[in-house]
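Novice: I'll drop the sequence and a predicted model, then ask my questions.
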Amino acid sequence: MTATFLLLPFSATVQADTLGSSLGQLRVTKMAGGFDVPWAFDFLPGGGFLVTERDGVLFYVRGGKRNQVRGTPAVVAAGQGGLLDVMVPRDFRTSREVFLTFSKRQGRGAGTALASGRLNRDNTALTDLRILFEAAPGSSGGRHFGSRVVEARDGTLFISLGERGDRPSAQNLRLHQGSVVRINRDGTIPAGNPFAGTAGAQPEIWSYGHRNPQGMALDLQGNLWVAEHGARGGDEVNRVHRGANYGWPVISYGRHYSGARIGEGTAKPGMEQPEWYWDPSIAPSGMMIYSGRMWPEWRGDIFVGSLKFDYISRLSGGPLREAEQLRSGETGRIRDVQEAPDGSIWFASEGEGAILRITR
């Protein structure tokens, strides 16, 4: 089939804005537009990038043109579910593999799943699509699917899963909901998973007690971090440790939407404390930890997009704190934040239906 290319409705050379920051005025340029709920994006080596739309469409974008990529998995595009994250692994030049998280039909319900496929040479289709993982069991709700996928330094894959609105499930090791799982690239269980030998536990689970982690990234030392939604207040940034329990819904710094207290308070022995939490909630989504390539002053800082307040939060220091809020007329609801190969910071704006780049 001949690829169909669509002219993007912008000119990157003329549609630019500025954004104030602690390092002065920065330039914001629209790199792609016209998307319907862009959820995630990732860069391909040699130029171009992939963008997911929550309704199930994957786009390849390069040089002012985009085309739809065929062969994506069937998704349940309802509530917060749909086609979610996209990840291009380090060996893409040789493997051509692409990884996607999405909400998969499971009986009468749906669950978060991970698929892999090979992107053909003209970037128009995924072939050899395989489902590598799906949460068990499924759920009929439309909330809290997560989900991000991150390639660890050892080549294993981390996937973040929400608790699907069923709060107690996040403390139940028999279920995948409310956890970060770790698998090999072929879907098998890696050596060293903490609950692989525990009777009744799901062997993929790496950490649990999470509510709805929609941001996940490695820091410069290879440690895993997540950003996750609280309820009313209590959005958290957590450093993820092997086998650790992050407390939801037993402990939280937020409250139920009714105003009622959550669980047993803010701390309990055996449960981890967040490295940072927001109150009021910012509705955190995509997350990136910065290399310092373009702005050395920000090396190691954490950048998290806000769906509620239309800004990018920059977190820094030890203990971690919110150093500033990066906001412009183009930010809108931030779904994803990524560092490009040149060190510029890109973000997906759901409000703008666009992918934008921040530079000097």
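Specialist: Yes, it's here. The shown structure was predicted, so the numbers you read here are calculated from the model rather than taken from an experiment.
Novice: contacts and neighbour counts: CA atoms only from here.
Specialist: OK.
Novice: A170 belongs to a strand?
Specialist: No - assigned with DSSP: H, G, I helix; E, B strand; the rest coil, A170 falls outside any strand and is helix.
Novice: That one and V250 touch, don't they?
Specialist: No - with contacts counted by CA atoms under 8 Å, A170 stays clear of V250, the gap being 9.6 Å.
Novice: The closest residue to W225 other than its chain neighbours: helix or strand, and which one exactly?
Specialist: Distances taken as CA to CA, 6 or more residues apart in numbering place R239 nearest to W225, at 4.4 Å, with adjacent residues excluded. Element membership of R239 [criterion: DSSP states H and E] is strand 235-240.
Novice: So what touches that strand?
Specialist: 207, 223-230, 253-254, 273-279, 281-284 (CA atoms under 8 Å, 6 or more residues apart in numbering).
Novice: Any chance of a ChimeraX selection covering the buried ones in those?
Specialist: To isolate the buried members of the contacts of strand 235-240 in ChimeraX, using 16 or more other CA atoms under 10 Å:
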select :207,224,225,226,227,228,229,230,253,254,273,274,276,277,278,281,282,283,284
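Novice: and V226, helix, strand or coil?
Specialist: Secondary structure assignment for V226 (three-state DSSP): strand.
Novice: how deep is the closest residue to it other than its chain neighbours tucked in, by neighbour count?
Specialist: Spatial nearest neighbour of V226, chain neighbours left out: M216 (4.3 Å); criterion: CA to CA, 6+ apart. Look at M216: counted by other CA atoms under 10 Å, it has 30 neighbours.
Novice: you'd agree M216 is up against A152?
Specialist: No - assessed by CA under 8 Å, M216 is found out of contact with A152, at 11.3 Å.
Novice: any idea how far V250 lies from A260?
Specialist: 13 Å (CA to CA, to the nearest Å).
Novice: neighbour count winner among the two?
Specialist: It is V250, of V250 and A260, that has more neighbours when counted by other CA under 10 Å, with 19 against 10.
Novice: related to what we said a few turns ago, need the contact list for the residue nearest to V226.
Specialist: Counting by CA under 8 Å, 6+ apart, M216 touches R148, V149, V150, S160, L224, W225, V226, A227, G286, M287, M288.
Novice: this is the comparison structure:
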Amino acid sequence: MKSAPIVLAGIVAALTAGCADSASSGALGPATASGDRDWPFEVEELDRFDEPWAMAFLPDGDLLVTERSGVLHLRDADSGERVEVAGVPTVADSGQAGLGDVLPAPSYDEDGTVYLSWAEEGDGGIGAVVGRARLVTEGEAPRLDGLEVVWRQTPRTSGDGHLSHRLAFSPDGEHLFVSSGDRQQGDPAQDTSNTLGTIVRLTLDGDPAPGNPLADRGGVTAEIWTWGHRNPLGLEHAPDGTLWSSEMGPEGGDELNLVEAGSNYGWPEVSDGSDYGGGEIPDHAEGDGFAAPVASWTPSISPGSLMIYGGDLFADWQGDAFLGALSGEALVRVDLEGTTAGESEVFDLGERVRAVEEAPDGAIWLLEDEGAGRLLRLTPANGG
């Protein structure tokens, strides 16, 4: 049984302009999150990007950053210098489509393999793609060698919205999870003969993982782990191994979901939000047969990313969820206790937050969306 969701109504209206007057470079310093309460962290600007979408740390601390237009950057951990990585695939760059997520493979230390997601154009329109390649850093410039596609979203559709294509590896390194948006189509999210509006679970080669809940049906259906999703743009395992997803609702009803095999999350049959233009959608209700979110937001905060904190630097936040809010222009922390959500905390940054990651030393790094595009590092205030 899932606990009842926490509905955080009116949260965006309550945000304050905590760092509207912050400097454009260097340390931004502590600021207030709401009222006269100080932030428990200091914020330092490290870099700026044009159209950032995702970032991932390599084992040595170097940072990979994707830009939606199709650029992959490698940023040196010591010097802060960055270079473009060659060999990146051609992407369909329009609207929400483009180069998406990036993650080092579980085998990266042995073979340098990284996984990427992007939007590809072909028969039927645009679809999300996942590929892998070897990141070669020796020589004059880094490059991707041997890029191969391991998964394609089915089917391609017209339009360039709701691709989702976030990536997560299982804690044991045996499986790849991919979030697949509903492509603004709605109804396919309830049709398990396709992978729109789903989270899929694959082998590292991109095949349907053995033991998936619909494996006996074959085809792309065998890839599906969960369905009934709208636009899940965050996908992350907690330190205890549970899988979580953050998802954009329509007008309101943004969600934080506990992702459990074989669950149907209800879209577009139920939502805590409303259709654009005022059309009503039934709210999640006990006994409706759908998995309800553990937390939801109305008005929308537009969660574009998710990180579950596992470090020691912010010891009180271990196991908590951090969501980058786009329309909410904030970093949102949700206190997680096992599979339930407690109180939330909103840190108003005054800019759209596109990505959130934990650094090897436990610092929290943020990427703001295009327009600002700052790379920020959060460390405990006053060295504490």
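Specialist: On my side now, so go ahead. None of these values were measured; they are calculated from a predicted model.
Novice: Superposing both, give me the TM-score.
Specialist: The pair, once superposed, lands on a TM-score of 0.91 when counted by TM-score structural alignment, normalised by the length of structure 1; 346 aligned residues with a CA RMSD of 2.0 Å.
Novice: sorry, back to before: among the contacts of strand 235-240 of structure 1, which are in strands?
Specialist: If you go by DSSP state E, the contacts of strand 235-240 of structure 1 have S207, L224, W225, V226, A227, E228, W276, Y277, W278, P284 in strands.
Novice: ok, for the last one, nearest residue in space, not its chain neighbours?
Specialist: Excluding the flanking residues, the one nearest P284 of structure 1 by CA to CA, 6+ apart is S306, at 4.8 Å.
Novice: What is the aligned counterpart of the residue nearest to W225 of structure 1 in structure 2?
Specialist: Under the alignment (TM-score structural alignment), R239 of structure 1 maps onto L258 of structure 2.
Novice: Likewise for W276 of structure 1?
Specialist: Counting by TM-score structural alignment, W276 of structure 1 lines up with A295 in structure 2.
Novice: longest single strand anywhere in structure 2?
Specialist: Under DSSP E, structure 2 gives strand 125-136 as its longest strand.
Novice: same for it, what does it pack against?
Specialist: Counting contacts by 3 or more CA pairs under 8 Å, 6 or more residues apart in numbering; DSSP states H and E, strand 125-136 of structure 2 is packed against strand 113-122, strand 143-152, strand 164-169.
Novice: For T192 of structure 2, see how far away the residue nearest the centre of structure 2 is.
Specialist: Nearest to the mean C-alpha position of structure 2, by CA atoms, centre = their mean, lies G234 at 2.6 Å. Using CA to CA, G234 of structure 2 is found at 21 Å from T192 of structure 2.
Novice: hang on, the earlier thing: distance to D38 of structure 2 and mean neighbour count added to the helices and strands packed on strand 125-136 of structure 2, as JSON lines?
Specialist: Compiled in JSON lines, those are given as follows (distance: least, CA to CA, whole Å; neighbours: other CA atoms under 10 Å):
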{"stretch": "strand 113-122", "distance to D38 of structure 2": "38", "mean neighbour count": "22"}
{"stretch": "strand 143-152", "distance to D38 of structure 2": "43", "mean neighbour count": "17"}
{"stretch": "strand 164-169", "distance to D38 of structure 2": "33", "mean neighbour count": "27"}
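Novice: ok, P213 of structure 2 touching W225?
Specialist: Yes - with contact defined as CA under 8 Å, P213 of structure 2 and W225 form a contacting pair (6.3 Å).
Novice: Common neighbours of the two, please.
Specialist: Between them, P213 of structure 2 and W225 share the contacting residues A261, G262, judged by CA under 8 Å, 6+ apart.
Novice: So for those two, which sits in the more crowded spot?
Specialist: W225 (28 against 18).
Novice: what do we get in structure 1 for the more buried one?
Specialist: Aligned by TM-score structural alignment, W225 of structure 2 pairs with W206 of structure 1.
Novice: Which residues lie in contact with that match in this structure?
Specialist: With contacts defined as CA under 8 Å, 6+ apart, W206 of structure 1 is in contact with S179, V180, V181, R182, N193, P194, F195, H241, R242, G243, A244.
Novice: just G305 of structure 1 next, same as before
Specialist: Under the criterion of CA under 8 Å, 6+ apart, the neighbours of G305 of structure 1 are P284, S285, G286, M287, Y311, I312, S313, R333, I334, R335, D336, V337.
Novice: 10 Å instead?
Specialist: Counting by CA atoms under 10 Å, 6 or more residues apart in numbering, G305 of structure 1 touches 214-215, 227, 282-288, 311-314, 325-326, 331-337, 347-349.
Novice: when you align them, which residue in structure 2 goes with it?
Specialist: Aligned partner of G305 of structure 1 by TM-score structural alignment: G324.
Novice: cool, and L100 of structure 1?
Specialist: Alignment note (TM-score structural alignment): L100 of structure 1 maps to L116 of structure 2.
Novice: Can you report how many residues lie near the spatially closest residue to its match that is not a sequence neighbour?
Specialist: For L116 of structure 2, ignoring the flanking residues on the chain, the nearest one in space by CA to CA, 6+ apart is V102 at 4.4 Å. By other CA under 10 Å, 26 other residues sit near V102 of structure 2.
Novice: doesn't L135 make contact with V102 of structure 2?
Specialist: No - between V102 of structure 2 and L135 there is no contact under CA atoms under 10 Å: 11.5 Å.
Novice: Overlap in contacts, those two.
Specialist: Any residue near both V102 of structure 2 and L135 by CA under 10 Å, 6+ apart counts here, and that gives V114, Y115.
Novice: Enumerate every residue touching E44 of structure 2.
Specialist: Contacts for E44 of structure 2 (CA under 10 Å, 6+ apart) come out as 23, 25-30, 365, 374-379.
Novice: cutoff 6 Å now
Specialist: Residues near E44 of structure 2 by CA atoms under 6 Å, 6 or more residues apart in numbering: G26, A27, L28, L376, R377.
Novice: what do we get in structure 1 for it?
Specialist: When structure 1 is aligned by TM-score structural alignment, the residue opposite E44 of structure 2 is T29.
Novice: quick one: that match from Q202 of structure 1, how far?
Specialist: According to CA to CA, T29 of structure 1 and Q202 of structure 1 sit 44 Å apart.
Novice: which residues are contacting stretch 326-339 of structure 1?
Specialist: 19, 39-40, 285-288, 305-307, 310-312, 345-351.
Novice: mind redoing it with 7 Å?
Specialist: The contact list for stretch 326-339 of structure 1 (CA atoms under 7 Å, 6 or more residues apart in numbering) reads 18-21, 39-40, 285-288, 290, 304-308, 310-313, 345-352.
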